[in-house]
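*Asks:* dropping the sequence and predicted coords here.
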Amino acid sequence: MKTIIFSDIDGTLLNNEHKMTPRTKEAFHMLEQKHIPYAFVSARSPSGIYPILKENNLTCDIVSYSGGMIIDKNGNVLFSEGFPKHIAKEIISFLNPYDVTWNIYSEDQWIVANKKDPRVINEENIVKAQSKEGTIEDVESHVNKILCMCNPDETEAIQKLLIDAFPNLNITRSSPILIEINANGISKAKAVELLCKKHHINIKDAFAFGDNFNDLDMLKCVGHPYLMENAPSSLKEMISEHTLSNNDDGIYVALKKENII
């Protein structure tokens, strides 16, 4: 069977220390040896993904902004889509009354209101990329994504408020404190479909690994979805096939079980 492997990054590919475990790294090197294509599919920006590839000596297609931008392994942009600046302005104004840190992403720009915000500093440390202090006026083209950093006990409520206020946008939670805002029609699933076509692989033969709600559409669209053990319990009821956690080599274990590596 000709296949392709898709993996989310945070909470899936990386452990809780934001590193690939040795066996997870080994799994992807084995895929390369077998000439099995794979892609990392993330809400991160491209500059938040490339350090992972460099650190682990890997080369692959990447999907950033949860499908808002797709770049092949040679660095060619296959797809980039977002929403206009005036919509981003409306979102930022809407968020002002709440204790939310907004982040604007456009192509490979990452713009924040305050670089000294502890939430921004924490994100910079995780993704090994640097933000730039500015405003929506500094965006050179469309906005690929707005990331909202929230208090954990407020994330779900703020997501619901955003969905009600902006029904034409795709608004998902990627962690207990993060809300991702993308253009309508942007999804990990659509990116997976595009890359399956690019590699001439039936999507029903593809594997996907994820751990959170913004992975659900990707997991549902492939023939072989795997949910990490560290996923929320409500998500486990929606995807039947589970593997070990991101700290316990879940991807490696599943690919071994399936005789892919």
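*Replies:* Good, I have the coordinates. Numbering: from 1, shown residues only.

*Asks:* when you work out contacts or count neighbours from here on, use the C-alpha atoms and nothing else.
*Replies:* Will do.

*Asks:* if I look at the most centrally placed residue in the chain, how far off is Asp164?
*Replies:* Nearest residue to the geometric centre of the chain (CA atoms, centre = their mean): Ser42, 1.9 Å. Distance of Ser42 to Asp164, given as CA to CA, to the nearest Å: 25 Å.

*Asks:* again with Tyr38
*Replies:* Taking CA to CA as the measure, Tyr38 falls 36 Å from Asp164.

*Asks:* ok, Ile36 - contacts?
*Replies:* By CA atoms under 8 Å, 6 or more residues apart in numbering, Ile36 lies in contact with Lys2, Thr3, Ile4, Ile5.

*Asks:* I'd assumed Lys34 was in contact with the third one.
*Replies:* No. Taking contacts as CA atoms under 8 Å, Ile4 lies outside contact range of Lys34: 11.4 Å.

*Asks:* second structure for comparison follows:
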Amino acid sequence: MTTSAPATAPKLVATDLDGTLLRGDGTVSGRTAAALVAAEEAGIRLVLVTGRPPRSLPVLHDGIGRHFAITANGAAVYAPDGTAVRLSPFSPQPLAALVARVRAAVPGVSFAFEYERDFGHEQAYPAWSYGESSVELIGDADELLARNPHRPVFKVLAHHPALSLRDFHARARHSAGADAETTHSTGLALVEFSAPGVTKASALTAWSAGLGLGPEDIAAFGDMPNDLPMLGVVGRPYAMANADPEVRRAARFHTASNDEDGVARVLEEFVRLAHGRAA
């Protein structure tokens, strides 16, 4: 259930995908799909905000429809037609040093790099696709970076086969220091790095400001720690019932779980408000 919320509809809704808009099996329910359409018809803008890489966009469009999308934890923003609106990759020079420091601090780690349309990873990294046909480059991290030293990297991922996520994240974040934004978004021992200053929040704030919108105009939904920056810069932050405890504590508002159409339930309330009807 949602907590008490403002009596007007937001002008923009930003929603995370995995664990938030999508069900546990990665699909969109009929109720959620209908709520997305109804919200846009009511004049409420929608933007998908995800840690997923740009290469996942075609499959997302097939399942959810074409919307503005902030991908790779804020590193790349795309219009509904797939045109890049804002790109914020790593600068190439610090990447090799970042990888070396994390590897020294956390022995046994393996790395992957997300480019705009494909990805590269070390042999030990448990790579997976999003149903797309992107090129998969395999090699040692140093080799991959040296092979294309000026190719933009939008996100670096690191995996450890044995450490707990809490321990791995703490050690990786300390070793990365100010050279990267460090977060995590799954139950796996998987840590994500973005360029300094690049988060879901920074991308959402910059993009929405260009539309003339401020924090009070925006509602956002999330479930994992990589959503915390975004939830912290909007006027109506919502945590899912299945969210990480830290996210539930931080969010002012709450809704049902992703498998119980939590986002759709709130969107339906927003549509009623947009049409001037009481909930």
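*Replies:* Received, thanks. Not measured: the values here are computed from a predicted model.

*Asks:* TM-score of the superposed pair?
*Replies:* Superposed pair, TM-score by TM-score structural alignment, normalised by the length of the first structure: 0.88. Supporting alignment: 254 aligned residues with a CA RMSD of 2.2 Å.

*Asks:* more neighbours: Tyr38 and Asp164 of the first structure, which one.
*Replies:* Tyr38 (23 against 10; other CA atoms under 10 Å).

*Asks:* that one -> the second structure?
*Replies:* In the second structure, the residue paired with Tyr38 of the first structure is Leu46, using TM-score structural alignment.

*Asks:* and that match, that's in a helix?
*Replies:* No. Assigned with DSSP: H, G, I helix; E, B strand; the rest coil, Leu46 of the second structure falls outside any helix and is strand.

*Asks:* just give the nearest non-adjacent residue to it, would you?
*Replies:* Nearest non-adjacent residue to Leu46 of the second structure, counting by CA to CA, 6 or more residues apart in numbering: Val13, 5.0 Å away.

*Asks:* quick one: secondary structure of the one you found?
*Replies:* Val13 of the second structure ends up strand, using three-state DSSP.

*Asks:* look up how far Ile261 of the first structure lies from the counterpart of it in the first structure.
*Replies:* Counting by TM-score structural alignment, Val13 of the second structure lines up with Ile5 in the first structure. Here the distance between Ile5 of the first structure and Ile261 of the first structure works out to 11 Å (CA to CA).

*Asks:* more neighbours: the two, which one.
*Replies:* Using other CA under 10 Å as the criterion, Ile5 of the first structure and Ile261 rank with Ile5 on top: 24 against 19.

*Asks:* those strands in the stretch 1-150 of the second structure, which residues are they?
*Replies:* 12-15, 45-49, 68-71, 76-78, 84-87, 110-114, 119-121, 136-138 (DSSP state E, counting those that start in this stretch).

*Asks:* for the first one, name the packing helices and strands.
*Replies:* To tie it back to what came earlier, the one meant is strand 12-15 of the second structure. In terms of contacts (3 or more CA pairs under 8 Å, 6 or more residues apart in numbering; DSSP states H and E), strand 12-15 of the second structure is packed against strand 45-49, strand 218-222.

*Asks:* now it: how far from the chain's centre is it?
*Replies:* Relative to the centre of its chain, strand 12-15 of the second structure is centred 12 Å away, using CA atoms, centre = their mean, to the nearest Å.

*Asks:* average distance between it and the first structure?
*Replies:* Superposed on the first structure, strand 12-15 of the second structure shows a mean distance to its aligned partners of 0.7 Å (mean CA distance after the TM-score superposition for the first structure).

*Asks:* cool, the third one as well?
*Replies:* Once the two structures are superposed, the average separation between strand 68-71 of the second structure and the matching residues of the first structure is 0.8 Å (mean CA distance after the TM-score superposition for the first structure).

*Asks:* pull up the aligned stretch in the first structure for that strand.
*Replies:* Here strand 68-71 of the second structure aligns to the first structure at residues 61-64, judged by TM-score structural alignment.

*Asks:* do a quick rundown of the helices in the second structure.
*Replies:* Counting by DSSP state H, one finds helices in the second structure at the ranges 30-41, 57-64, 93-105, 141-147, 165-176, 200-210, 228-231, 245-250, 262-274.

*Asks:* got CSV for these, with distance to Glu216 of the second structure too?
*Replies:* What follows is the helices of the second structure, written out as CSV (distance: least, CA to CA, whole Å):
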stretch, distance to Glu216 of the second structure
helix 30-41, 18
helix 57-64, 26
helix 93-105, 37
helix 141-147, 41
helix 165-176, 31
helix 200-210, 11
helix 228-231, 12
helix 245-250, 17
helix 262-274, 14
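
*Asks:* for Glu132 of the second structure, find the nearest of those helices.
*Replies:* Nearest to Glu132 of the second structure, of all these, is helix 57-64, at 6.7 Å by CA to CA.

*Asks:* residues near Asp25 of the second structure, how many?
*Replies:* The burial count for Asp25 of the second structure: 9, using other CA under 10 Å.

*Asks:* and it, what pairs with it in the first structure?
*Replies:* Checking TM-score structural alignment: Asp25 of the second structure goes with Glu17.

*Asks:* and if you look at Gly82 of the second structure?
*Replies:* When the first structure is aligned by TM-score structural alignment, the residue opposite Gly82 of the second structure is Gly75.

*Asks:* in this structure the residue nearest to the centre of the first structure contacts Ile70, no?
*Replies:* No. Counting by CA under 8 Å, Ser42 of the first structure stays clear of Ile70, with 10.3 Å between them.
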